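Visitor: Build the 3D model from these lines:
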Amino acid sequence: MSMIGTVGPPVPNIDVRLESVPEMDYDALASRARGEICIRGETLFSGYYKREDLTKEVFVDGWFHTGDIGEWQPDGSMKIIDRKKNIFKLSQGEYVAVENLENIYGLVSAIDSIWVYGNSFESFLVSVINPNKEALESWAAANGIDGDFEALCQNPKAKEYFLGELSRIGKEKKLKGFEFIKDVHLEPVLFDMDRDLITPTYKKKRPQLLKYYQGVIDNMYKSAK
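Guide: Prediction:
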């Protein structure tokens, strides 16, 4: 029962090691060993079909770099705690682990879902939020603000409220300055599979989200500067 929440120990004939990821503060040599999971073995696949570029990217000296961040457990099992490949660098050179930030900002009870965005040409983060309908309407009633759910999502005061909540949780979790979100767009329609924005397991499709909200993202960067 102690292995609940882990992927278990390494299987026979497969070597597993962790590789440090300094840009995410994961140290494979620390007493609490954490880093990118790398595996090798004769039963492992040899590469991506007709994609030599991808194969070269993930295979280094015979080790397959999974892109998953793991942590060794005392019982020898492995726990996946993060994802290396969902990181990007801001214009000032700071690396952002976006899934970790989304997990933190998702702790705000008034948020049903959040997509955090940034790129190497900009120095700050923006986000698209699916507000919790009941929470937003309750906040509006308490503050004497009228309108249906869609109208509330467009209300500047609602935007200020969510930015304040994001800042509050960011300070509480001791996020770094560049990890704070500078502007938000409140989206009344949940991210869904109909628009190809999430997978059947509810994971965000980031390229599709960017394509769908490109105009919104561009406007946020223009207005926030």
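Visitor: Please count neighbours and contacts with C-alpha atoms only from this point.
Guide: Noted.
Visitor: For the chain, which helix extends over the most residues?
Guide: helix 156-172 (DSSP state H).
Visitor: To compare against the first, here's the next sequence to fold:
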Amino acid sequence: MIFASGDIGEWQPDGSMKIIDRKKNIFKLSQGEYVAVENLENIYGLCSDIDSIWIYGNSFESFLVAIINPNEQALERWAEENGVSGDFDSLCENPKAKEYFLGELKKIGKEKKLKGFEFMKAVHLDPVPFDMDRDLLTPTFKKKRPQLLKYYQNVIDNLYKSAK
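Guide: Alright, predicted model coming up:
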């Protein structure tokens, strides 16, 4: 159900209405599946190794990709346990680290019974948190999606190329 407010709700078994997203944050993938991206970000954000996640998809692509701000201590702990060396920035570039985060996202996705198209196919780990200085967040720390896309356009293009 869509309200004139732009909120999208879902009727609950007890008859109450749960707001799950905003209309402007929903898009369609190339096979026609609708994605409520804010809801997915909240689910994937439950991963304790992730400080922040921005999920992207569009109607020309069949899958989702994500930019992740990994938790520095968690990534360094993973590196130590897996014999991977390097500072935080170089760990974020490490393909094995990206595989690890994809695996963590997959675990949460399965646990929360997400549909196949709601799983990430590729991720980019950014050591620099999303911030207001680069105009990626509002003063209330909400993600500015158009600005995030503009800022990460080359990264997104590369994620789609590498994941096909």
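Visitor: sorry, back to before: following the longest helix of the first structure in sequence, what is the next regular element?
Guide: Using DSSP states H and E, the helix or strand that follows helix 156-172 of the first structure towards the C-terminus is strand 181-186.
Visitor: So which bit of the second structure is that next one matched to?
Guide: On the basis of TM-score structural alignment, strand 181-186 of the first structure is assigned to residues 120-125 in the second structure.
Visitor: so how far is Gly106 of the first structure from the spatially most central residue of the first structure?
Guide: Central residue of the first structure (Cα atoms, centre = their mean): Glu99, 1.5 Å from the mean position. Counting by Cα to Cα, to the nearest Å, the gap from Glu99 of the first structure to Gly106 of the first structure is 10 Å.
Visitor: before we move on, what about Cys38 of the first structure?
Guide: In terms of Cα to Cα, Cys38 of the first structure sits 29 Å off from Gly106 of the first structure.
Visitor: okay, those two: which has more neighbours?
Guide: More neighbours surround Cys38 than the other of Cys38 of the first structure and Gly106, with 22 against 18 (other Cα atoms under 10 Å).
Visitor: Excluding chain neighbours, give the residue nearest to that one in space.
Guide: Excluding the flanking residues, the one nearest Cys38 of the first structure by Cα to Cα, 6 or more residues apart in numbering is His65, at 4.6 Å.
Visitor: And the helices in the second structure?
Guide: Using DSSP H, the helices of the second structure run over 37-44, 72-81, 88-93, 95-111, 145-163.
Visitor: Same list, these, but as CSV with distance to Leu125 of the second structure please.
Guide: Shown next, in CSV, are those (distance: least, Cα to Cα, whole Å):
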stretch, distance to Leu125 of the second structure
helix 37-44, 14
helix 72-81, 10
helix 88-93, 5
helix 95-111, 7
helix 145-163, 10
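Visitor: Can you say which of the ones you listed is nearest to Val65 of the second structure?
Guide: helix 145-163 (7.0 Å; Cα to Cα).
Visitor: Now do the closest one: which range of the first structure does it align onto?
Guide: Helix 145-163 of the second structure lines up with residues 206-224 of the first structure when matched by TM-score structural alignment.
Visitor: if we can go back for a sec, counting by contacts, list what the longest helix of the first structure packs against.
Guide: Counting contacts by 3 or more Cα pairs under 8 Å, 6 or more residues apart in numbering; DSSP states H and E, helix 156-172 of the first structure is packed against helix 98-105, strand 181-186.
Visitor: Mean deviation, the last one versus the second structure?
Guide: Okay, so that is strand 181-186 of the first structure. Compared with the second structure after the fit, strand 181-186 of the first structure shows a mean deviation of 0.2 Å (mean Cα distance after the TM-score superposition for the first structure).
Visitor: Which residues does that strand contact?
Guide: Residues from elsewhere that reach strand 181-186 of the first structure, judged by Cα atoms under 8 Å, 6 or more residues apart in numbering: 124-131, 153-154, 159, 162-163, 166-167, 216, 220-221, 224.
Visitor: residues in the second structure matched by stretch 123-139 of the first structure, start to end?
Guide: Mapping stretch 123-139 of the first structure onto the second structure (TM-score structural alignment) gives residues 62-78.
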